[in-house]
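[1] Show me how the following folds:
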Amino acid sequence: MATIEINFDGLIGPMHNYAGLSPGNIASASNAGAISRPREAALQGLAKMKRLMDRGLVQGFFPPLRRPGVAALRMLGFTGDDHAVLARAAAEDAVLFNNICSASSMWAANAATVIAGADSGDGRVHLIAANLASMLHRSFEAPETFAMLRRIFRDDRHFAVHPALPATPHFSDEGAANHMRLTTAHGTRGTNVFVHGASRGSRFPERQARRAGEAVARLAGTNGLHVLQSQAAIEAGAFHNDVVAVANEQVLLAHADAFADRDALMAALDRAVPGFIPIEIDTIGLDEAIRSYLFNSQLITLPEGGMALILPAEVQAEPRVWAAVQAIVAGNNPVNEAIVVDVRESMRNGGGPACLRLRVPVDAAARAAIDPRFLLDERRWSALWRLVEAHWPEAIDARHLADPALWAEVTAAHDALDRFLTEGD
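    Here you go, the predicted structure:
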């Protein structure tokens, strides 16, 4: 079997809520305090996974991290049983409490940076957990994410799972959302592009440090291009590169204003990637791109050949964006299909189809080494769907995160998922 790319989607957790914790994420800030629908959110994510499965792609999933994050609170000095820890934190530090209630691990693109075995120094797939140091609510995720990745990619013959870089601004790392790989095929050596920000006085945080990309490349024994994101994109609300650019094999789909030095990047990729195909969009503004999340689509290679864009339904609400999609599909390039999916619950919190998944390229031996409990077939997908229907809360008011009845309901949902993973379905 040739090397394929498996999408591991984050299963949206039962604590999915709109607390508006992410400066620079316009959708998250705009919906702060609104009513979220965790059950509907998780089912939307599962439906997206099923669309890819139905097209013959291999699909994996990451379980949500347990929230509220009692373990994080214990590290900060809160004591007692779980209920006492949560009650004291809610009473003494409401801001901290809201942050440890975040279900943001749903966005698996921020779990890690993945370096393909064909590109690494030892031939293994390397996964470097992201420290997510720039946002308090996400900074709690790194140790748990590392443990989860070690559990799933446990065979050291095929995978090297690295803990997160030091959680400082110097190494601020948001994972695969700021990494692209271009290559002639998933199994051949490629060119890794690490996109970073800089201290430029932007009104929003520039979350990815260049040093982080450089460290990731060293850990995996690879080289790459280190590219500065444009300040205009940051100012418009592109808090990650994957809000304005996405790549797959030889294709780079990007907004014309995505990069600070567009010409240098295009020239470097033209030299490095045989058959490089840039698709630049200049017919829509950055504001339209960010409202619709056009570039936060999944760009996938189909088993029968050609490529498809997995797009959020919001692209159809923007006439110029939808016209751009139709032009891409009709153009002289490998992208010949647009598949629209409904992930509006994720979109309202600032994450589209690409945010929800981590891409892991594997050959046959590496695929066989993945813990099979985290790979989906029809039976396991159906069991997950039923589990979510039975246990996920229908709605959460972000003003009521300190309700003990909600904690109990969410804990029961996590317990049910743990049983699914440990006892079978």
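[2] make it CA atoms for all contacts and neighbour counts henceforth
    Fine.
[3] nearest spatial neighbour of Thr168, skipping sequence neighbours?
    Distances taken as CA to CA, 6 or more residues apart in numbering place Ala133 nearest to Thr168, at 6.3 Å, with adjacent residues excluded.
[4] nope, Phe62 is what I meant
    Distances taken as CA to CA, 6+ apart place Gly10 nearest to Phe62, at 4.7 Å, with adjacent residues excluded.
[5] show me what contacts the one you found?
    By CA atoms under 8 Å, 6 or more residues apart in numbering, the residues touching Gly10 are 61-64, 105-108, 356-357.
[6] same check, this time on Ser104
    16, 137-138 are the contacts of Ser104 under CA under 8 Å, 6+ apart.
[7] Now with 7 Å, please.
    Arg138 (CA atoms under 7 Å, 6 or more residues apart in numbering).
[8] same question, the one 5 residues further on
    The neighbours of Ala109, taking CA under 7 Å, 6+ apart as the test, are 175-177, 354-358.
[9] which residues of the stretch 101-250 of the chain fall in helices?
    Assigned by DSSP state H, counting those that start in this stretch, the helices in the stretch 101-250 of the chain fall at 136-139, 142-152, 210-220, 231-236.
[10] One more sequence to fold, the one below, so I can look at both together:
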Amino acid sequence: MSTSSPLAVEANFDGLVGPTHNYAGLAHGNLAAAKNADLPSNPREAALQGLAKMRALQRLGLAQGVLPPQERPNLPALRRLGYSGRDRDILAKVAREAPGLLAAVSSASSMWTANAGTVSPSADTADGRVHFTPANLCSNLHRSFEPATSGRVLRATFPDTRHFEHHEPLPATPALGDEGAANHTRLCADYGEPGLELFVYGKGNADEPAPQKFPARQTRAACEALARLHGLQAGRTRHQLQNPAVIDQGVFHNDVIAVGNREVLLHHEDAFADSAALRQWITQNWSSTQEQARKPVFIDVPRDAVSVEDAVGSYLFNSQLVCPPEGGMQLIVSSECQENPRVWQQIQRIVEDERNPITQVQVFDLRQSMRNGGGPACLRLRVVLTEAERTAVNAASWITPERYDALTAWVMRYYRDRLVLADLADAALLDETRTALDVLTQILGIGSVYDFQR
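    Down below sits the predicted model:
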């Protein structure tokens, strides 16, 4: 196992919201998506809100990257399903015969790059490279179309095989259901040191409890396969059962009820099937080469202070924990947290508590994403990088002031400010989207990652 330099950073690669951002309510178990189904959306505002968060974190001195949206509507998928003819005729026919399918192939859900895949840093892997495995996302039709393009995007963004190893998605079967980094957390004393990798699953062995109302999307078998593929050390990897009762309350991913960063694990009292055993394992397996190493910090939010309903409605735990270069740790939350008095009071308690390193909270307006059930943590894929690995990343994928301006101008030129489900059959929207994405691949320098370009 590698002993990477502690001079490493945790970079965030946020998904850019796509031009077909809409509210179709496609994800069973995602209460926000169901609640706002059929409402008009504003793709332009959604993309600008996401970019504003990226730029703000870049201003903090954090390593901030961007990943592009996918081609939607997905005409290649419709052709694989037996539709033929001109693109505009296919869209019209699917709109008449199968409007639900049209919504599925038009979803902009790839914006939530926490589900793009699972990433293990070089400090943890047997070959000393950063490992990527795109999630198969086989639990929902609309997301099952993403893995192939996600893999191409990840390879284009992290192209240097001396530093990066890319795996194929796991077989797309419910027995190996994998939703990516939304169910994966890494804890460590320092980013460049070997860490503890925590995989959280909802569907495990036959004798383990399971949700009754909503499906468990992440399986233990998938978590175990990912650990093997990434060459992780068994003693520093844990497969943890999520509390099935909270899945039935709308906690469809672990990042809706818990968030970890460096030495901090912030979670709801009811997040895990056995929180005490998890804490004990983390404490017993914690290690560091530094004399004054950071120790694990557990922030357990009691149900009496914040209910699971409050957590799901505000996405308190779908926040980001980030470590700016000047020190301290900051909590990045959606404005819905500030609007819930109980949640906001709990956040103030966390920030004011000197026993943990969180010193500040920043609030962002992400309503367009939140109405579809995705908060700050959903929008980003975390990648720990050493200095050499950071240099090996595709340079144009990093957010800089100039790239932020270019992407903002791109959004203003190509995105609509209102979209309803009936618009998905508009052939002009398809043309607009393809034109926009073709320009975007040039801005980001990632080559031909889309089917229409290949």
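[11] Give me the TM-score for these two chains.
    Remark: TM-score between the superposed chains equals 0.97 [TM-score structural alignment, normalised by the length of structure 1]; 424 aligned residues with a CA RMSD of 1.5 Å.
[12] quick one on the thing from earlier: which of the contacts of Gly10 of structure 1 line up with contacts in structure 2?
    Contacts from the contacts of Gly10 of structure 1 that recur in structure 2, judged by both residues aligned by TM-score structural alignment, their matches' CA atoms under 8 Å, are 61-64, 105-108, 356-357.
[13] And the residue nearest the centre of structure 2, how close does it get to Asn318 of structure 2?
    Geometric centre of structure 2, nearest residue: Ala114, 1.2 Å, by CA atoms, centre = their mean. According to CA to CA, to the nearest Å, Ala114 of structure 2 stands 11 Å off from Asn318 of structure 2.
[14] what do those two both touch?
    With CA under 7 Å, 6+ apart as the test, Ala114 of structure 2 and Asn318 both reach 377-378.
[15] sorry, back to before: quick one: what's aligned to the residue nearest to the centre of structure 2 in structure 1?
    Per TM-score structural alignment, the equivalent position to Ala114 of structure 2 in structure 1 is Ala109.
[16] cool, Phe364 of structure 2 as well?
    In structure 1, the residue matched to Phe364 of structure 2 (TM-score structural alignment) is Val341.
[17] Let me know whether its match touches Lys48 as I believe.
    Yes - look at Val341 of structure 1 against Lys48 with CA atoms under 7 Å: they come within range, at 6.3 Å.
[18] Stretch 241-253 of structure 2 aligns to what range in structure 1?
    The aligned range for stretch 241-253 of structure 2 in structure 1 is 228-240, by TM-score structural alignment.
[19] How far away from the center of its chain is that stretch?
    Distance, stretch centre to chain centre, for stretch 228-240 of structure 1: 17 Å (CA atoms, centre = their mean, to the nearest Å).
[20] Stretch 218-231 of structure 1 too?
    Relative to the centre of its chain, stretch 218-231 of structure 1 is centred 18 Å away, using CA atoms, centre = their mean.
[21] ok, Gly424 of structure 1 - how many residues close by?
    Using other CA atoms under 10 Å, the number of residues around Gly424 of structure 1 comes to 11.
[22] Equivalent analysis for Ala164 of structure 1, please.
    Using other CA under 10 Å: Ala164 of structure 1 sits among 25 other residues.
[23] Thought Phe140 was touching it, still the case?
    No - the criterion here is CA under 7 Å, and Ala164 of structure 1 misses it with Phe140 at 11.4 Å.
[24] re the thing from before, list the ones among the kept ones among the contacts of Gly10 of structure 1 that fall in strands.
    Among the kept ones among the contacts of Gly10 of structure 1, the members found in strands (DSSP state E) are 61-62, 357.
[25] Show me where the stretch 201-350 of structure 2 has its strands.
    Applying DSSP state E, counting those that start in this stretch to the stretch 201-350 of structure 2 gives strands spanning 237-241, 258-261, 264-268, 297-301, 320-322, 329-334.
[26] okay, the ones you listed in CSV with mean neighbour count next?
    As requested, these are exported to CSV (neighbours: other CA atoms under 10 Å):
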stretch, mean neighbour count
strand 237-241, 21
strand 258-261, 24
strand 264-268, 22
strand 297-301, 17
strand 320-322, 23
strand 329-334, 22
